[in-house]
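Chemist: 3D, please:
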Amino acid sequence: MSFQFILGPAGSGKTYFCINDISMRMKNNDEKVIFIVPDQMTFQMEYELVKKAEHKGMLNSQVFSFSRLAWKVLQETGGMSRTHISDVGISILLRKIIEERKEELKILKNVSNQQGFFDDLTKLMAEFKGFQVSSDALQEIIHQLEQEQSKNTMFVQQKLHDIRIVMDAFEEHVKDKYLDSEDYLNLLIKQIPTSEYVKNSIVYIDGYYDLAPQERSVVEALMKVCKEIKFSLTIDRAYDNGLPNELNLFYKPAVLYQQLLGLASENNQVIEEPVRLTNTENRFGHRKDLQHLEQNFDSRPVKPFLQSEHISIIGAVTKRAEVDAVAREITSLVKEKGYRYRDIAIFLRNSDDYSHLISTIFQSYDIPLFIEEKRSMMQHPMYRLLLAVIDIIQKNWRYDGIFTAYKTELLYPLQSHMKKRRERIDAFENFCIAYGMQGKKWTSEDRFTYRKYRSLDGVKATVTDEEKMFEEQINEDRALLVEPVQQLVSELKNAKNTREMCIALYEFTEEIQLPEKLQRLRDEAEEQGRLLESKDHEQVWKGFVNLLDECVELIGDEKISRKTFFELLQTGIQSLQFANVPPSLDQVSVANFDHSRLQRVKCAYVIGVNEGVIPSKVREDGLLGDEARTLLIQNGIEVAPTSTYQLFAENFNMYVGLTRASERLTITYPLTNDDGKALAPSSLISRMKGLFPGFQQRFESGDISMRTPKEQLSYVTNKEMAVSNLVLQTQNWIVQEERVNMDLWWTIYNVLIEDDIWRDQLFKALSSITYDNVAVSLGEELSSELYGEELQGSVSRIELFHQCAYAHFARFGLQLQERDVYKFEAFDMGQLFHSALTVIGEALMRENKSWSNLSQAECDKLAHEVIEEIAPKFQRDILHSTNRYRFLKKKMQSVISKVSYILSKQEEVGEFRPIALEVGFGKNQILSSYELPIGKNKKMNLGGRIDRIDEAVSENGEYLRIIDYKSRDKALKLSDVYYGLALQLLTYLDIAITNSQTLTGQKANPAGVLYFHVQNPIVDLGNKVDESDAEDELFKKFKMNGLLLGERESNVLMDRTLDQDGGSSSIVPVAIKKDGNYTKSSKVIDKEHYPLMSNYIKQKFTEAGEQILAGEVTANPYQQKDHVPCKYCSYQSICQFDKTIKGNEYRILPPLKDEDAIQKMIEEVANNESRTK
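Modeler: Modelled structure (predicted):
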């Protein structure tokens, strides 16, 4: 029995020496050959051997990995009677152990809920088995640490203590019943001596750079029964006399060499002279630069080489530019150099950073692709549905879980029209959000009812057919989820053990026809050529069934809580991964830089070569950590290397990775990350520049215009790419005409416009170049169709138009609204205050009472009654939905009581009394309104509702004033009136005066307009403690703001204290000096200006109406100092107004003093009258 090394550096032909040697032996049918390689190489090596065997076959030779050899031997010798447990099953079992042993654990119980914890723990259990770490060995270390009683090692001691408990519990559970992947190797070691298949065979082992102790034990067992063992190793020479320095490039394989040499000696093997392969022309041919890289990668000092035609480096401004450059090069290699896609590979270290980007860009270039990465199944719709159902049950029917379940589209009946179903579910979601449908409302026997929101008056209108149809629809959609989930909840509740819980979950999937729906998705993907996706749909179902099978097998007879069952399922689902199978043979492979064993790579691209990536930073594994690993190694327990050792091995990893390509090597790196932050190139780039000082590094800016016409042509691999790059290049040409050569692109343009399919797409894409985000006028005809010949206006509508024409168009033309949310906001509070005060006022008027008749106790009583009356009608009874809202209702009741009392006190010192509340004006209303002519044959009807009209009577006649309740402090500025931003109160006053005959029976005079701030103010008394002082201060806080006519009589009617010689009102914004004149701070205007302002306001309505019906929809928000309406606008995401875009500019409204605003109104009214004469 003999043992022989096959030694040589990368590219020296070790693998193909093995293949050629095996093919020679295959001619002798008496010899059995076993070829052991890593899992990633098995398919490729089988392919190579079949090619060598040609028509003769390879019956006496087989390719195995260690795990596949275990299956082969155990099938022959027995030992397969125990049930296999996968990593998913192990994760489930470990979670159960952690839950059961929590009280004994010191560290792990506190971190077990962290994402990925059980994956890490599963890997650690596998590592300890692979490295043959025993529980007894751990206990010795723990005992030693306990004796030392060092604070520095306390954490490590506790961690090892926990790991040992979990190890022992796990082994106890699986002992004599189950086998995991590592157990197969232990059984293989035991069964090799009895295997006729292995006995006297010739074994070749290739592709390994290190072996775990368990794998070395397999090799040792093979030594005892096999005729020959030949082990190939990537190494520069035989290290018979000891290990080299840890910094030596080949230290890692040298360690393995020494380990295997020792095993061969201990097992009395005939150690044959190694086969030494040194000719790297086997891989690199006559490409001297690639040979130089292999031979001098780690040479000190650096040995420069001037030739570098087969090696290149690309720096790119972004990852997108980097990957795009690689895609264009690959396209060129295939189309111009005769390469096949299968000759090309991309190697990277952080697949999460690049996978999606590579998939997207390569698809646009029509490059077939296979990414060698383990993909989690968690994002598949099936598992998103199952996790959502778990979330629904655990969190009592919350929005997120509910609509995650619906949006997987796996609840819809088979043969559903998907587009219509999506629209239905969107409408259903809007309903649930608006009506607060979550929690017990979903499981209640009551149907969901739908009524369009009308008003707070509580009057129930007739249910429309549209409402009935929608209500039926939402209840049907509700049943799709509620019925199967409630059935699942019931069955889980009645389940006696885990097996019955698993059966209940399986029956849930059958109830919603999940297998049939997955089969439909698989067939659709297959028909459309999406083979990888088709396989995914198959795998998720198999994964689910296997997950349930393992739960039943491992803990089927145990009774566990529903919470624990769900946690086990979540752990299992998190561990499920897709098994990637290449959909075709001719495709570019994307592989991990460290772990890939790709063969026959002609052109390699190593991407993402930034500092900290290649070479990598020192990173500890999260669970065991370097401190614990070092401690174990120092005590003779072999485990996976520490991060420091891995750093030493990084040089070897780079050497292997950079020498894979036989013909071309390209290294690339980006200069910025996805957030635009700078990234440094790797130190490897500097090393490569030192080795090859003659080559020119290329830089990719992503700017196509900086390319030559020939280079630009590489961007045009298909018509889709032609259109997108033609648009980009045309845009560059418009900006910098003299610097852009368009000859190529005009040719491409002429080709595309002859194509019936692509012509329209080209024109649409080119139209984007001149996009300036300026809305085009609708024109009169379209506006008339949209708004009608008679414009139905309101004051707030016209004010909105003056704020921004586009906001008006979005609200009243497109009728866009924000999603109705079951939420109580500041606006809602204002509405409630407004309604409550109106209801109280109406009650007083019916009883011929006034506010001044009310005592504090009566205010309290009325506030309580009115809030109790209107709260159920408000926002679908939201104020009774939670304790928080019930408390808020009580607070608002207190505010209404306080405000009512203030109103009573204000009436006591004045003569004005309410005569109309919430009175409407306009068509079919109590009060008539404006009917303003617009243009030749059109008109605008103004309508609205006035909060409150007050009347006061004097010897000289009657006066009317307007009160508007506001939940925020507000002032009336004459500049805002002039700019059309504050027309409401003065319009209401004009309407009231115009209709005074209807309201009072005689013509009345205007007195003013006032805002009443409904609030709950904090009063600062300073050193005052008297109760009357507190009331006076509170009274002042409610002083109204607004605008009064400068007529002494009407102002005294508002506040009798003004009848004295001078004084300042605590109710209205007026103060009179001793000489009888108003103070500068008084908000009054001359009586003579009122008619003029009335005419000006009508003029603003008319002008706005004309512009609306002319089709004005420009996004033209105003700006007053620092204030712009966009800050609170709901339509920003639609108009996309951006002041950095040409044509998107604010209308600057200069500040105006009151007298200047009045003067401008006088001038504009005069100008208008002169134009219309």
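
Chemist: going forward, measure contacts between C-alpha atoms and count neighbours the same way
Modeler: Fine.

Chemist: Run through the residues that contact residue 1158.
Modeler: By C-alpha atoms under 8 Å, 6 or more residues apart in numbering, residue 1158 lies in contact with 974, 978, 1089, 1093.

Chemist: nearest spatial neighbour of residue 769, skipping sequence neighbours?
Modeler: Residue nearest to residue 769 in three dimensions, not counting chain neighbours: residue 731, with 6.0 Å by C-alpha to C-alpha, 6 or more residues apart in numbering.

Chemist: Name the next helix or strand following the longest helix seen in the chain along the chain.
Modeler: Longest helix of the chain, by residue count under DSSP state H: helix 465-494. Moving toward the C-terminus from helix 465-494, the next helix or strand (DSSP states H and E) is helix 498-511.

Chemist: That next one to helix 465-494, inter-axis angle?
Modeler: Helix 498-511 runs at 160 degrees relative to helix 465-494, counting by axes from the mean of the first three to the mean of the last three C-alpha atoms, to 10 degrees.

Chemist: helices or strands next to the longest helix of the chain in the packing?
Modeler: Packing contacts for helix 465-494, counted by 3 or more C-alpha pairs under 8 Å, 6 or more residues apart in numbering; DSSP states H and E, involve helix 418-435, helix 440-443, helix 498-511.

Chemist: These: which one's closest to residue 160?
Modeler: helix 498-511 (31.0 Å; C-alpha to C-alpha).

Chemist: thinking again about what came up before, could you identify which of the helices and strands packed on helix 465-494 is most buried?
Modeler: helix 498-511 (a mean of 19; mean count of other C-alpha atoms under 10 Å).

Chemist: After it, which helix or strand is next?
Modeler: Taking DSSP H and E, what comes next after helix 498-511 is helix 514-527.

Chemist: So which elements touch that next one?
Modeler: So helix 514-527, by 3+ C-alpha pairs under 8 Å, 6+ apart, packs with helix 531-555.

Chemist: who touches the strand or helix carrying residue 1049?
Modeler: In this assignment (DSSP H and E), residue 1049 forms part of helix 1048-1054. Residues outside helix 1048-1054 that contact it (C-alpha under 8 Å, 6+ apart): 909-912, 952, 959, 1007, 1044-1045, 1058-1059, 1067-1068, 1070.

Chemist: Give me the buried subset of the residues you listed.
Modeler: By neighbour count, with 16 or more other C-alpha atoms under 10 Å, the contacts of helix 1048-1054 hold 909-912, 952, 959, 1007, 1044-1045, 1058, 1067-1068, 1070 as buried.

Chemist: To check against the first, give me the structure of this:
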Amino acid sequence: MDQGVRHQLYSWAHQAQESGQLTQLRDVQQIWQTFGTLLDEYVTILGDQVAPTEQPGQLVAEFADLMNTGFNAGRYAQIPSTLDQVLVSESGMIQDNQRKVLFIMGETDDVMPEVKASEGLLSDPDRELLKRGLNDDQFLPISGTDQINNEPFLNYLSMLSVTERLYMSAPLMSSDDIELTLSPYLKGLARHFNQWDDQNNAPTTDLPDRPNPRASEDDVWSFVAAPAVTMGNLIEVERLSKDTGRKLTSAWRDVARALTRHDEGLTGRLNDIRDGQYAKNEAVPLQPELAARLYTTNRQGQVTNQLTASISQLEKFYQNPYDYFLRYGLHLKKRDELEVSSDKSGTLNHDALAFFVQSVIDEPDLQLADLVKEEHQGRQAELIDQAFEQAMNQQEELRELAANNSRVNLQLQVAKQLITTMAKTLCLQATQTDAQPVAVEKAFGQADWTGESQAAELPALTFDLTGAGLGEGAKVSLRGRIDRLDELKLGEQTYQLVVDYKSYNKAFDLVDAYAGQALQMLAYLNALQAANPGEQLLGSLYLRLYVPTVDAGKEGTAEELKEHLYQGITINDDAVLAALDHGLGEKGATLLSIKKKSKKDTSRFKVSADDQFSAKAGSNLVSPTDLKRLMDHNAELIKEAAVQILQGQNEIRPYRRQVGTTAETGLAFSDFLDVSRFDQALDDYKEIELTDADVEAKFEQEEE
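Modeler: Okay, here's the model as predicted:
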């Protein structure tokens, strides 16, 4: 029975071919081929069976179901071979010459020609010598020189494998924001077609650099491509239009309508991006009552109206108030990871050096300088080992990690080497100074925090906030722990010196100290002064904990000492400085970052009182009067921060300061960037524009 199916399919195929609809033509061909295959399989499987005559309708229904199932299970090609195809391959591979359009991407000078380093044992001259002794059936792999010589031909073959159009492109910047250079092939072709500007060493182009709100229709076409790319250009030009007040031309409006005309999903995405252009994550200030509950509730659940904090917490507030709110108000914290973090390794180093120095303090007949002597080398090694074990006992988690993780075990071995180096350095430094350590891990204010007073603990650094509109009894109480406290006796005077250990090269920055980003060292001096008002303060110094690279044979000498110079702030008394660092006489400083004064050293905070010495970068020399002024200013900064915290200040406004070519910001070490969502293009920084000269000028104005 002929139902005209084949005739109808042929008719559809002919119509599709005449109208150039190759996809529809291919569909008809595939349907007819699938139908024929199904009939062949039907005959093969069921051809010998006799159909029942009682119910012919049921037979037809079963046959129809079988055909439908077969068509649904059939496999159909989506892209006919006669239509366009996109092939992706490397330029060095052999290509056929059937491609109409070719895109060569990534044409930079490090890949075209490709830079190939010789990794073999033999150099190219060695290969030439060996080739002379080889038989005809013997050969060596191609040399690096031959590979380089073949590079142009491989790339030229790629360029010639196209019949109609060749597009070549190269990125200007890498993913690491490193500037890239164009391939010499690209430059050569640009010169050949007069599209290279030798004066500017760049290709000439008639395309606009960026979308223009007032662009004509022809210019707009340069920014129309795939929907995602076009959307990006449209958003950029709309943003530019809003910022500059220039209205969009009708051509851009047509692009916007075309993007959203037939795709609701694209419309929603475009609107979301538009809404987000000027969205800001603005923090709502806390009510003072809520701030008091968040920050002044003690362990018994009572609101005390007393802010108990550490110095580093207030530094965090000056770096970014919102980070302070998240960390110490909402108590958010970074997820713990199974690793030796910088905090854990830093605690280990501090504890080990504290145990080492304390063991020497506890022996009346032993000083650090004695451990340098040959007869005490065994004792020195014994004390170092004991100190490391005591420090490890304080961190059982690290010990467990090391027992089950080879990488952590190696990290602890490196930590042991650092502690050994620094312990020996402390002994060597003790031979060059009259100062002696009298305490380690000197705590102040810990009882206000833990509820338990420690032996020889100093009282908290406390300031009354009455009159700041915070209610009765408002105050701030600071706690801290001084890594090492030294004393220098000179005549009848005894000076106290604060030493703080750092795992990085930390300098005393006068501007940071004056603006609030670095409160620690001056706050330590304030705590000592508050506990013992009659004490003479020498200053505060940083000591970097690390293993320097020293020439062989110079270990334990003055050369190694110069790799561990102290940086910080000290009084400018020449006699005190000479007693603190014996090398300041003729050899040059062996402990302090100080040098002999030159004529160009004139800064108020850099020159000693008798004009003998001047401080290097990272250190400052100040008069006792100026040190007291800095400490008083530090106290005012502490009170100001406490008042703002208790008043509910929590704005998202990190500081930013330009130091040389580097911009320092309060976001550098933030754990909550995903929460604050600070937009550097839209949100405001708290700009720190002070300089050392500005701080010096302020001091001179106060004197007047």
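
Chemist: picking up where we left off before, report the two of the contacts of residue 1158 of the first structure separated the most.
Modeler: Farthest apart among the contacts of residue 1158 of the first structure by C-alpha to C-alpha are 978 and 1089. That separation is 13.2 Å.

Chemist: So between the two, which is more surrounded?
Modeler: Higher neighbour count among residue 978 of the first structure and residue 1089: residue 978, with 23 against 15, using other C-alpha atoms under 10 Å.

Chemist: Over in the second structure, tell me which residue corresponds to residue 901 of the first structure.
Modeler: Taking TM-score structural alignment as the criterion, the aligned counterpart of residue 901 of the first structure in the second structure is residue 424.

Chemist: can you pull the contacts of the nearest residue to residue 22 of the second structure once chain neighbours are set aside?
Modeler: Closest residue in space to residue 22 of the second structure, ignoring its immediate chain neighbours: residue 16 at 6.6 Å, by C-alpha to C-alpha, 6+ apart. By C-alpha under 8 Å, 6+ apart, the contact set of residue 16 of the second structure is 22, 24, 25.

Chemist: cutoff 10 Å now
Modeler: For residue 16 of the second structure, the contacting residues are 10, 22, 23, 24, 25, 26, 27, 28, by C-alpha atoms under 10 Å, 6 or more residues apart in numbering.

Chemist: Pick the one among those closest to residue 533 of the second structure.
Modeler: For the contacts of residue 16 of the second structure, the nearest to residue 533 of the second structure is residue 23 (93.1 Å; C-alpha to C-alpha).

Chemist: Run a quick neighbour tally on that closest one.
Modeler: 17.

Chemist: one step back: which neighbours do residue 978 and residue 1089 of the first structure have in common?
Modeler: Counting by C-alpha under 10 Å, 6+ apart, the contacts common to residue 978 of the first structure and residue 1089 are 1158, 1159, 1161.

Chemist: Out of those residues, list just those in helices.
Modeler: Using DSSP H to define helices, the subset of these located there is 1158, 1159, 1161.

Chemist: With distance to residue 204 of the first structure added, can I get those residues in a markdown table?
Modeler: Formatted as a markdown table, those follow (distance: C-alpha to C-alpha, whole Å):
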| residue | distance to residue 204 of the first structure |
| --- | --- |
| 1158 | 101 |
| 1159 | 102 |
| 1161 | 100 |
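
Chemist: Quickly note the distance from the residue nearest to residue 769 of the first structure to residue 324 of the first structure.
Modeler: 20 Å (C-alpha to C-alpha, to the nearest Å).

Chemist: where's stretch 700-715 of the first structure relative to the chain centroid, distance-wise?
Modeler: On the basis of C-alpha atoms, centre = their mean, to the nearest Å, stretch 700-715 of the first structure is displaced by 33 Å from the centre of the chain it belongs to.

Chemist: try stretch 251-259 of the first structure
Modeler: Once both centres are worked out by C-alpha atoms, centre = their mean, stretch 251-259 of the first structure turns out to sit 46 Å from its chain's centre.

Chemist: cool, and stretch 521-534 of the second structure?
Modeler: Taking C-alpha atoms, centre = their mean, one finds stretch 521-534 of the second structure lying 36 Å from the centre of the chain it belongs to.

Chemist: Ok, stretch 51-67 of the second structure next?
Modeler: For stretch 51-67 of the second structure, the distance to the chain centre is 72 Å (C-alpha atoms, centre = their mean).

Chemist: next one: stretch 586-597 of the second structure
Modeler: Per C-alpha atoms, centre = their mean, the centroid offset for stretch 586-597 of the second structure relative to its chain is 36 Å.

Chemist: With stretch 477-497 of the second structure instead?
Modeler: Averaged C-alpha coordinates place stretch 477-497 of the second structure at 37 Å from its chain's average position (C-alpha atoms, centre = their mean).

Chemist: what does that stretch correspond to over in the first structure?
Modeler: The aligned range for stretch 477-497 of the second structure is 941-961, by TM-score structural alignment.

Chemist: Can you give me the buried ones in that stretch?
Modeler: Buried-residue list, stretch 941-961 of the first structure, by 16+ other C-alpha under 10 Å: 941-952, 958-961.

Chemist: on that earlier part again, for the residue nearest to residue 769 of the first structure, grab the count of nearby residues.
Modeler: Quick note: residue 731 of the first structure (other C-alpha under 10 Å) scores 17 neighbours.
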